[in-house]
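> Okay, predicted coordinates and the sequence, questions at the end:
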Amino acid sequence: MGKEKQYTVLPEGGITTPKGFKAGGLHCGLKKTDRHDLGVIVCDVPAAAAAVYTTNLFQAAPVKVTRDTLSEGGMLRAIVVNSGNANACTGDQGDADARTMQANMAEALGISKNQVAVASTGVIGELLKMDRVNSGIAELPSRVLGDAQGSDDFCQAILTTDLVKKVSCVTLTLDGQQVTIAGAAKGSGMIHPNMATMLGFVTTDAAIGTPLLQELLREVTNVSFNMITVDGDTSTNDMLVAMASGLAGNRELTRNHPDYEAFVQGLRHVCTELAKAIARDGEGATKLIETTVVSAVSDEAAQAIAKTIIGSSLVKSAVYGADANWGRIIAAVGRAGQPVNVGTVDIRLGDIPVLEQSRPVPFDEEMALEYLKTGTIGIHVNLNMGSGTATAWGCDLTYDYVRINAAYRT
């Protein structure tokens, strides 16, 4: 990837900013609160589409429906999403309900059901209240808007224990045409993706074919959503779906396109910002932890070590307690299952060196304490072995995480 940034961040942008996209959301009664719990993204034209899915063997009904749908054509006009119920481990009835959501959304929008994806998030093992879902779907088209309100309503509709919406948007130039890439995601707990996030959605008006979009989505996912963890759990419902309307007017992207790198950078920024937002909003979290590993024997080794560090309950607890206990970090490095020279490891907390050549160095404990009280904590590990690098994101482990999950169903 080139070093010069080739995109511009649009702070006020959202999933309806790319040409051809609208969205909306409403409360249909799946949640006990009055927060939105049903949403839809709609494209004016058939959009090239790609997706990555959970690697959990117990895949929820909507995951199976969307996977089957995209395998048949790779084009979408809409994605319907509910929160408050995962429709996972619900047997044949759950599969039928997901198909019904797809068919009813298609009928309400006047499009083919083979161009509708389905996603769900919430409690596992409970059947959907389909009377409420069906009533909501019938009303959704009247709530679909092509402005910031439509994007906001959709973003609210996909939240569960999330405290904040997760949105990112950039613009860039392809063939002299302005192209926009936007994304929305939800995720706060049960986060340790091995493909994507809890739920993520990317829209763009770039012209790009389904095969290349699928390749790029996997590549970018590996350095963004696959590099976060909150609690080490991979959900039954994780899904990331991308749609490209092609309405920006650029020539169809290929890997040889002169502006290809700009698009990759923009897509990577959107996905990375969403991933970081999920880690920052981890259930009960008070701090974002960003761990960078450099000079590993390979990028893959660096990724494994970085994720082991941020996934360590001991590291997460130490960060919560503002305890500069580098011993927990070096222990995580050593158990990651990757090559490590045990005599050459350097560790910094922010700008504070705590270990050099695998030996402790004196540091100001008060300065470290003050740093560890801030909202974003950087852990930097230099293995002094090779050229492999990676960055992973996580959050601290607090008492509130246990409180939230001890009463999740109630």
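Yep, it's here. In this text, all values refer to a predicted model and were calculated from it rather than measured experimentally.

> CA atoms for contacts and neighbours, from now on please.
Fine.

> Going along the chain, name the strands of the stretch 151-300 of the chain.
In the stretch 151-300 of the chain, the strands defined using DSSP state E, counting those that start in this stretch lie at 166-174, 177-186, 199-204, 239-244, 288-296.

> Check this protein for its longest helix and report it.
Assignment by DSSP state H gives helix 260-280 as the longest helix of the chain.

> quick one: that helix to strand 199-204, angle?
Put simply, helix 260-280 runs at 150 degrees to strand 199-204, going by axes from the mean of the first three to the mean of the last three Cα atoms, to 10 degrees.

> returning to what we had before: dump the strands of the stretch 151-300 of the chain to TSV, plus mean neighbour count.
TSV is the format used below for the strands of the stretch 151-300 of the chain (neighbours: other Cα atoms under 10 Å):
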stretch	mean neighbour count
strand 166-174	24
strand 177-186	25
strand 199-204	26
strand 239-244	27
strand 288-296	24
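
> Second structure for comparison follows:
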Amino acid sequence: MQYKEAEGGICAPKGFAAAGVHCGIRANHSEKYDLALIKADVRCAAAGVYTTNKVCGAPIKVDRAHLTDGYAQAIVVNSGNANTCAANGVALAEECCELVGKALNINAKDVLPSSTGVIGQPMVIDPFARGIPAAAAKLAADAQGSTDAATAIMTTDTHKKEYAIRFELGGKTCTVGAIGKGSGMIAPNMATMLAFYTTDAAVSPALLEKALKTVVPGTYNQMSVDLDTSTNDTLIIMASGLAGNPEITEENADYDAFVAALTAIAEHMCAEHAGDGEGATHLITCEVTHAPDLKTARAVSRSVVCSNLFKAAVFGRDANWGRILCAIGYTPGDFSIDKVCVWLSSKAGEVYVCENAAYHPYSEDEAAKVLAEHDILVKVDMGTGDASAKAWGCDLTYDYVKINGDYRT
């Protein structure tokens, strides 16, 4: 399928507006945007996937309740305080929905709240009471609206993350847009960050949820920064249907095309998150081919990007391929490593470092040049089947410890 990159992030699809404002949730940040609002012109089919952490943020509990009918019209997100383990968390999240409903003249149960930031801190409604009306007044259906919202949800991210693509469905041009945040506490078990998708494709709530849950295992659950699964992981999608395509109500060719488009934008966002990992200087993508089955392909690629030893080696520009083979070897599952071959690749070139689970002669100087680039690709050919998978991670640096050593202070 052909995709065309579009401007405007979450405001690129028809029928969506967004805003970001500063409302004072973080006392030590006097100007940073810390509240985002996304609004649809119409009531949308909606779906979400969330953290599997037993400790989960209060907004997730509210989201699940509000999405029981499969519809929503707005999303409100704050950064700076995760609204997790607060005694009044659920009540506060519900009150935020009431404020959004009043400001936008929509049903409060059609509002989906989300939070990110420090866990276990007290939280009060006052900043939201100021910020939500201000965000509602600032809503814009353009690129600036998306950018402001993407900026407002950032915590330790070094840059905003937004993207949009266009594609064809049923003879109509459809668009999917996304914003996301997440640089640390990323060890996906669906999904370890916040991400918000909008689309103007017409998709029934049941098929929208099915599509989202089809895409997540091979994308967001294949992304890792530090092996910590957050308490507030959330991925929400709203579909306005305003593109005018025949509504997708069954698994047909249009459904497959929609899943492919979601996969494409999710893969882009995963690379954005992993490449901006806390303290990171490299994006590491591991691509496994010729695995015996999909489960093994995904597990092996994930093991490689999660290996702290290999992540540290990439930071040091050391082509220590033995650490890759080690990570493959401790991956759970019944498979052979006898035919495993490994290449390290970047825009600077490619080096063949391992053949049939043994050393393959290569130039250390050439390998160092390959590893000097920001984007590093590890290619693993298992030689035992037809399955393939990708995973995304980053290197492990001194700065990761510095960032997390004083995260609250």
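Noted; the coordinates are in hand. What you see is a predicted model; the values in this text were computed from it and never measured.

> Ile352 of the first structure: which of the strands of the stretch 151-300 of the first structure is closest?
strand 288-296 (14.1 Å; Cα to Cα).

> what's the closest one packed up against?
Helices and strands touching strand 288-296 of the first structure, by 3 or more Cα pairs under 8 Å, 6 or more residues apart in numbering; DSSP states H and E, are helix 260-280, helix 299-311, strand 376-382, strand 388-395.

> picking that back up, same list (the strands of the stretch 151-300 of the first structure) but as JSON lines, adding distance to Val45 of the first structure.
Converted to JSON lines, the strands of the stretch 151-300 of the first structure look like this (distance: least, Cα to Cα, whole Å):
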{"stretch": "strand 166-174", "distance to Val45 of the first structure": "20"}
{"stretch": "strand 177-186", "distance to Val45 of the first structure": "16"}
{"stretch": "strand 199-204", "distance to Val45 of the first structure": "12"}
{"stretch": "strand 239-244", "distance to Val45 of the first structure": "10"}
{"stretch": "strand 288-296", "distance to Val45 of the first structure": "39"}
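
> Of those strands, which is nearest Ala322 of the first structure?
Closest to Ala322 of the first structure of the strands of the stretch 151-300 of the first structure, according to Cα to Cα: strand 288-296, at 12.0 Å.

> can you tell me which strand in the first structure is longest?
When the first structure is parsed with DSSP state E, its longest strand is strand 38-53.

> After superposing, tell me the mean distance of it to the second structure.
On superposition with the second structure, the mean distance recorded for strand 38-53 of the first structure (mean Cα distance after the TM-score superposition for the first structure) is 0.4 Å.

> Give me the nearest residue to Tyr163 of the second structure, chain neighbours excluded.
Counting by Cα to Cα, 6 or more residues apart in numbering, the nearest residue to Tyr163 of the second structure once its immediate chain neighbours are dropped is Gly9, at 4.8 Å.

> Ok, Met223 of the second structure next?
Nearest to Met223 of the second structure is Trp392, by Cα to Cα, 6+ apart, at 4.7 Å.

> which ones are touching that neighbour?
For Trp392 of the second structure, the contact set (Cα atoms under 8 Å, 6 or more residues apart in numbering) comprises Gln222, Met223, Ser224, Cys270, Ala271, Ala274, Leu283, Ile284, Thr285, Cys286, Arg302, Val305.

> In the first structure, what residue corresponds to the last one?
Matched by TM-score structural alignment, Val305 of the second structure corresponds to Ile310 in the first structure.

> just the fifth one next, same as before
Using TM-score structural alignment as the criterion, Ala271 of the second structure maps onto Lys276 of the first structure.

> okay, now its match: neighbour count?
24 (other Cα atoms under 10 Å).

> Show me where the stretch 101-250 of the second structure has its helices.
Here the stretch 101-250 of the second structure has its helices, by DSSP state H, counting those that start in this stretch, at 126-138, 143-152, 205-215.

> Comparing those helices, which comes out most buried?
Compared across these, helix 143-152 shows the largest average neighbour count, a mean of 25 (mean count of other Cα atoms under 10 Å).

> in the first structure, what residues pair with that one?
By TM-score structural alignment, helix 143-152 of the second structure lines up with residues 148-157 in the first structure.

> Check the contact between Thr234 of the first structure and Gly189; I expect there is one.
No: look at Thr234 of the first structure against Gly189 with Cα atoms under 8 Å: they stay out of range, at 9.5 Å.

> So which of the two has more stuff around it?
Just comparing Thr234 of the first structure and Gly189: by other Cα under 10 Å the higher neighbour count belongs to Gly189, 26 against 22.

> Run a quick neighbour tally on the aligned partner of Val111 of the second structure in the first structure.
For Val111 of the second structure, the aligned residue in the first structure is Val116 (criterion: TM-score structural alignment). Residues contacting Val116 of the first structure under the criterion other Cα under 10 Å number 28.

> Check whether the nearest residue to Val116 of the first structure once chain neighbours are set aside sits in a helix, strand or coil.
Spatial nearest neighbour of Val116 of the first structure, excluding adjacent residues (Cα to Cα, 6+ apart): Ala78 at 4.8 Å. Here Ala78 of the first structure is strand, with the state taken from DSSP: H, G, I helix; E, B strand; the rest coil.

> contacting residues around Ala78 of the first structure?
Val40, Ile41, Val42, Cys43, Gln115, Val116, Ala117.

> list the contacts for the alignment partner in the second structure of the first one?
Looking back up the chat, that one is Val40 of the first structure. Counting by TM-score structural alignment, Val40 of the first structure lines up with Leu37 in the second structure. Neighbour list for Leu37 of the second structure: Ala18, Ala19, Gly20, Ala74, Ile75, Val76, Val77, Ile132, Ala135, Ala136, Leu139, Ala149 [criterion: Cα under 8 Å, 6+ apart].

> which of those still touch in the first structure?
Mapped onto the first structure and checked by both residues aligned by TM-score structural alignment, their matches' Cα atoms under 8 Å, those keep the contacts Ala18, Ala19, Gly20, Ala74, Ile75, Val76, Val77, Ala135, Leu139, Ala149.

> Please report how far the third one lies from Ala150 of the second structure.
Gly20 of the second structure sits 8 Å away from Ala150 of the second structure, taking Cα to Cα, to the nearest Å as the criterion.

> Same question for the fourth one.
Taking Cα to Cα as the criterion, Ala74 of the second structure is separated from Ala150 of the second structure by 15 Å.

> That'll do, ta.
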